[in-house]
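In: Turn this into a model:
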Amino acid sequence: MSTRPATIAAAVDHELVIRKSRFIAHVAPVSSSEEADGVIARIKKQYWDARHNCSAQVTGIDADRARSSDDGEPSGTAGIPMLEVLRRRELTDVVAVVTRYFGGIKLGAGGLVRAYSSAVSEALDLASLVDRLMLAQVTIAVPHADAGRFDNLLRDWTDRNCAVLGEPQYREQAVFEVWSPADVIEALQGEIAASSGGSVVASVTGIERVVDVPR
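Out: Prediction:
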């Protein structure tokens, strides 16, 4: 099964207080670096009175674009450590912004690295992950009278096999669309054949695409 870097399902906020400094982490899924920049701009506007709004982002289906900003913190103490957390988690299409309200006690370079890293890491611990899988399209055409039975069968099968069931098309027959990992298609074909006495065929179309599958 071909897997790409994962992403997160929805935005998450998390706050740490370390030696009177508040670190407010915001992590969000994005579809592009431009969207990530927009999230950063929105957070900076929301927390306009904070001393720092540090950020890191990774975008691209293969996580091939990355940027970070220390936003006034000592060089290398905020943005890069935040980016390393995203890299270690093997995530993409995600942006992290950590807002710091200074509490009057200096943390030192090592303390800042730990604080910014921990803020992002703990926020991601609260996030729901979405795997990105390279799946192959399989179509199954069945008589309308059997559509309900096969709908139930395919929903159960996709739930068990990291596959996705598309919207059925109702033509001369009911046509179901399954996006499946390549290594389990033969098992799907066997199950369809067994359930129909060999009268229904699961056809591989040769089309593949990356599909988001909740973990």
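
In: can we go C-alpha only for contacts and neighbour counts from here?
Out: Will do.

In: distance of residue 13 from residue 95?
Out: For residue 13, the distance to residue 95 (Cα to Cα, to the nearest Å) stands at 12 Å.

In: shared neighbours of those two, which are they?
Out: Here residue 13 and residue 95 share the contacting residues residue 27, scored by Cα atoms under 8 Å, 6 or more residues apart in numbering.

In: between the two, who's got more neighbours?
Out: Neighbours per residue, other Cα atoms under 10 Å: of residue 13 and residue 95, the larger number sits with residue 95, 31 against 19.

In: What are the buried residues along the longest helix along the chain?
Out: As assigned by DSSP state H, the longest helix anywhere in the chain is helix 108-125. By 16 or more other Cα atoms under 10 Å, the buried positions in helix 108-125 come out as 112, 113, 115, 116, 117, 118, 119, 120, 121, 122, 123, 124.

In: want to put them side by side, so please do this one too:
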Amino acid sequence: MTAGRVMLAVPARLEREVRKSLFLAQAAPVASPAEALAFVRAVGIADATHNCWAYRIGQDYRSDDDGEPGGTAGRPILQVIDGQGFDRTVVVVTRWFGGIKLGAGGLVRAYGGTAAECLRLAPRLPIVPTTRLTLHCGFADLALLRARLGALDAAVEDESFDAAGAALVIAVPDDRVAEAVARIADLTRGQSVPRILDDEAP
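Out: Below is the predicted model:
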């Protein structure tokens, strides 16, 4: 689901007033549902009337109306995240009730509109689809390998050591996998040949 999608470059926030109610949108880039929920807990304001939220992380998504009528807050926020092409993103919209009821349609417009404006103004980064590779290399090759991974736009996601060297899991842009496999094999004189990590494996 990452092709052509974007993520926030930095956290963002935006305030606006709708018929005496104050709405505050706070958005952040997140890598997992647990991280998204931690952000929701961290920025939710206890004395506000509602803290409504949604996140999208690949195929995982969730939304919450936090006491507003069903479907009038969390779902519109999620629709904005998807509609603007965001992924790995959480948005919390906090409302302080100003004494004027907005009605279901008004709530949808207020929550969705506040989230939309916040994301529209926020700096964004393209999400580059990656493939995870796993490999083992000797200690003698580790420093050189690490130094050259940047040239492949690759990032080390996990690293563990044993008596013979290091086991690495690296993320490589999809269009550079063949180049990365060949380069790593070359740098290690054929001692390390990466293989694609199967996420379904136990």
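
In: Give me the TM-score for this pair.
Out: Scored against TM-score structural alignment, normalised by the length of the second structure, the superposed chains reach a TM-score of 0.64; 196 aligned residues with a Cα RMSD of 4.4 Å.

In: now for the longest helix of the first structure, which elements pack on it?
Out: strand 12-18, strand 21-29, helix 79-88, strand 94-101 (3 or more Cα pairs under 8 Å, 6 or more residues apart in numbering; DSSP states H and E).

In: Go through those and pick out the most buried.
Out: The highest mean neighbour count among those, using mean count of other Cα atoms under 10 Å, belongs to strand 94-101: a mean of 27.

In: Tell me which residues are up against that one.
Out: Residues contacting strand 94-101 of the first structure (Cα under 8 Å, 6+ apart): 7-8, 21-30, 36, 39-40, 43, 47, 50-59, 82, 116, 119-120.

In: what does the longest helix of the first structure contact?
Out: Contact with helix 108-125 of the first structure is made by 12-16, 18, 23-27, 74, 76-78, 81-82, 85, 96, 98, as judged by Cα under 8 Å, 6+ apart.

In: go again using 7 Å as the cut-off
Out: 12-16, 23, 25, 27, 77-78, 81-82, 85, 96, 98 (Cα atoms under 7 Å, 6 or more residues apart in numbering).

In: Kindly report the same for stretch 166-174 of the second structure.
Out: So stretch 166-174 of the second structure is contacted by 128-139, 153-161 (Cα under 7 Å, 6+ apart).

In: Just the ones in helices from those residues, please.
Out: With helices taken from DSSP H, the overlap with these comprises residue 139.

In: quick one on the thing from earlier: and of the helices and strands packed on helix 108-125 of the first structure, who's closest to residue 191 of the first structure?
Out: strand 21-29 (36.3 Å; Cα to Cα).

In: Starting from the closest one, tell me the next helix or strand along the chain.
Out: helix 33-46 (DSSP states H and E).

In: buried residues in that following helix?
Out: 33, 35, 36, 37, 39, 40, 43, 44.

In: list the contacts for the residue nearest the centre of the second structure?
Out: The geometric centre of the second structure, computed from its C-alpha atoms, lies nearest to residue 88 (Cα atoms, centre = their mean), at 2.0 Å. Neighbouring residues of residue 88 of the second structure by Cα under 7 Å, 6+ apart: 7, 29, 30, 31, 56, 57, 58.

In: Please produce a PyMOL select command covering the buried subset of those.
Out: A single PyMOL command selects the buried members of the contacts of residue 88 of the second structure (16+ other Cα under 10 Å):
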select buried, resi 7+29+30+56+57
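
In: Could you save the contacts of residue 88 of the second structure as TSV and add columns showing distance to residue 183 of the second structure?
Out: Converted to TSV, the contacts of residue 88 of the second structure look like this (distance: Cα to Cα, whole Å):
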residue	distance to residue 183 of the second structure
7	29
29	32
30	31
31	28
56	35
57	31
58	30
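
In: okay, among the contacts of residue 88 of the second structure, which ones form the most distant pair?
Out: Between any two of these (Cα to Cα), the greatest distance is 12.5 Å, for 29 and 58.

In: The closest residue to residue 134 of the first structure other than its chain neighbours: neighbour count?
Out: What sits nearest to residue 134 of the first structure in space, not counting adjacent residues and going by Cα to Cα, 6 or more residues apart in numbering, is residue 210, at 4.4 Å. As a burial measure, residue 210 of the first structure scores 16 neighbours (other Cα under 10 Å).

In: Isn't residue 210 of the first structure up against residue 131?
Out: No. Contact between residue 210 of the first structure and residue 131 fails when scored by Cα atoms under 7 Å: they sit 9.7 Å apart.
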